[in-house]
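> dropping a prediction and its sequence here:
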Amino acid sequence: MGAQAADTRRTEIRYVRGDATAPQGKGVKVIAHVCNDLGGWGKGFVVALSRRWPEPEAAYRRWHRERSGNDFGLGAAQLVQVEPYVWVANLVGQRGIRTGRSTGVPVRYEAIDAALGRLGEHALRLGASVHMPRIGCGLAGGRWELIEPMVAARLTDRGVPVTVYDHT
């Protein structure tokens, strides 16, 4: 990649070893992760989130329960404040859950892309950096080489700093 012009806001995705529930750096931080569209919470990265803060799970379950009157569904994004400078973004990017080999993977790339776009708007408004595991690649069964360009287009290309955590 060539040199960036001094006035561009584009940033690169930073990869670190560590825990995405303990985001590094100063300022406002948003921890992003992918949820399913069934209202289920209890496996994968959400377990670590719930150990730290009860609010994201409670908000997600309420959002799902009251879905007839809100925007809950594939591609939606919900931000939940958990500390004065820390938010959690529940991104609905998974259709159902993996129940058997014949059903295919639950990841929905279009939904993750849409949710990342919404997250980008929130992050810019908050002046926040975004922190995440390799979203959509755990229980959702997605491939990072397909999701990474979405993270770049919806976040870093718009000037939102992103750190991706590979758990140690």
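Everything's here; your move. Numbers count the residues shown, from 1 in each chain.
> okay, CA-based contacts and neighbour counts for the rest of this
Will do.
> quick one, what contacts the residue nearest to the spatial centre of the chain?
With distances taken as CA atoms, centre = their mean, the chain has Ala32 as the residue nearest its mean C-alpha position (2.7 Å). Listed by CA atoms under 8 Å, 6 or more residues apart in numbering, the contact set of Ala32 reads Val88, Ala89, Asn90, Leu91, Val130, His131, Met132, Pro133, Ile135.
> included below, for side-by-side comparison, is a second structure:
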Amino acid sequence: MTGAITYVRGDATAPRGKGVKVIAHVCNDLGGWGKGFVLALSKRWPEPEAEYRRWHRERASNDFGLGAVQVVRAERYVWVANMVGQRGVRTGRSSGVPVRYGAIDTALAALAGHALELGASVHMPRIGCGLAGGRWERVEPLVTARLVERGVPVTVYDVA
């Protein structure tokens, strides 16, 4: 049985509901963590940033790269999924956007396995649509196909 994405106004770093929750967000492939949604994550928990930076630093010996996902425990019932879904970052001279839809798709597919294993729901802002420059019309079908259709409850948070 599949449902649909639930949309709410609120803070994705304060996921609603009972049980285990995974907060999913998109990271760049440069090891940079300093703008956008990650700042809100770091205000609440140091672990996701520390683990992301370590993952990037040790990338020669791990799976870090576009499409990879790292699931980090933030507290007893809350995990954070660092999903590498953007190539570089936007600069003043950039032509085009850093978002990589194929990488987000791959990361979401991997995230589904983690969420099902944990018995968790997934909570997120409109991933890939902030600093990465993506369009929700392209991301939403990926979230539906990779998570919702596999039975993972998903809540998307829009800023109140």
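Alright, I've got the coordinates. Being a predicted model, the structure only gives us computed values, none of them experimental.
> re earlier: tell me the one among the contacts of Ala32 of the first structure nearest to Gly117 of the first structure.
Taking CA to CA as the measure, Gly117 of the first structure lies nearest Leu91 of the contacts of Ala32 of the first structure, at 10.4 Å.
> tell me how far the closest one lies from Ala20 of the first structure.
Note on Leu91 of the first structure: its distance to Ala20 of the first structure, by CA to CA, to the nearest Å, is 15 Å.
> show me which of those two is the more surrounded one.
Of the pair Leu91 of the first structure and Ala20, Leu91 is the one with more neighbours under other CA atoms under 10 Å, namely 31 against 24.
> out of the contacts of Ala32 of the first structure, grab the one that's most surrounded.
With neighbours set by other CA under 10 Å, the maximum within those is found at Leu91, which has 31 neighbours.
> hang on, isn't that residue packed against Gln78?
Yes - using CA atoms under 8 Å, Leu91 of the first structure is in contact with Gln78, at 6.6 Å.
> so which residues of the first structure form strands?
According to DSSP state E, the first structure carries its strands in the segments 13-17, 29-36, 77-83, 86-94, 129-132, 162-166.
> what is the burial count for the residue lying closest to Met1 of the second structure once chain neighbours are set aside?
Taking CA to CA, 6 or more residues apart in numbering as the measure, Met1 of the second structure lies nearest to Gly151, with 6.7 Å between them; neighbours along the chain are not counted. Close neighbours of Gly151 of the second structure, defined as other CA under 10 Å, add up to 18.
> ditto for the one 5 residues further on
The burial count assigned to Val156 of the second structure is 23, neighbours taken as other CA under 10 Å.
> show me what it aligns to in the first structure.
Superposed on the first structure with TM-score structural alignment, Val156 of the second structure falls opposite Val164.
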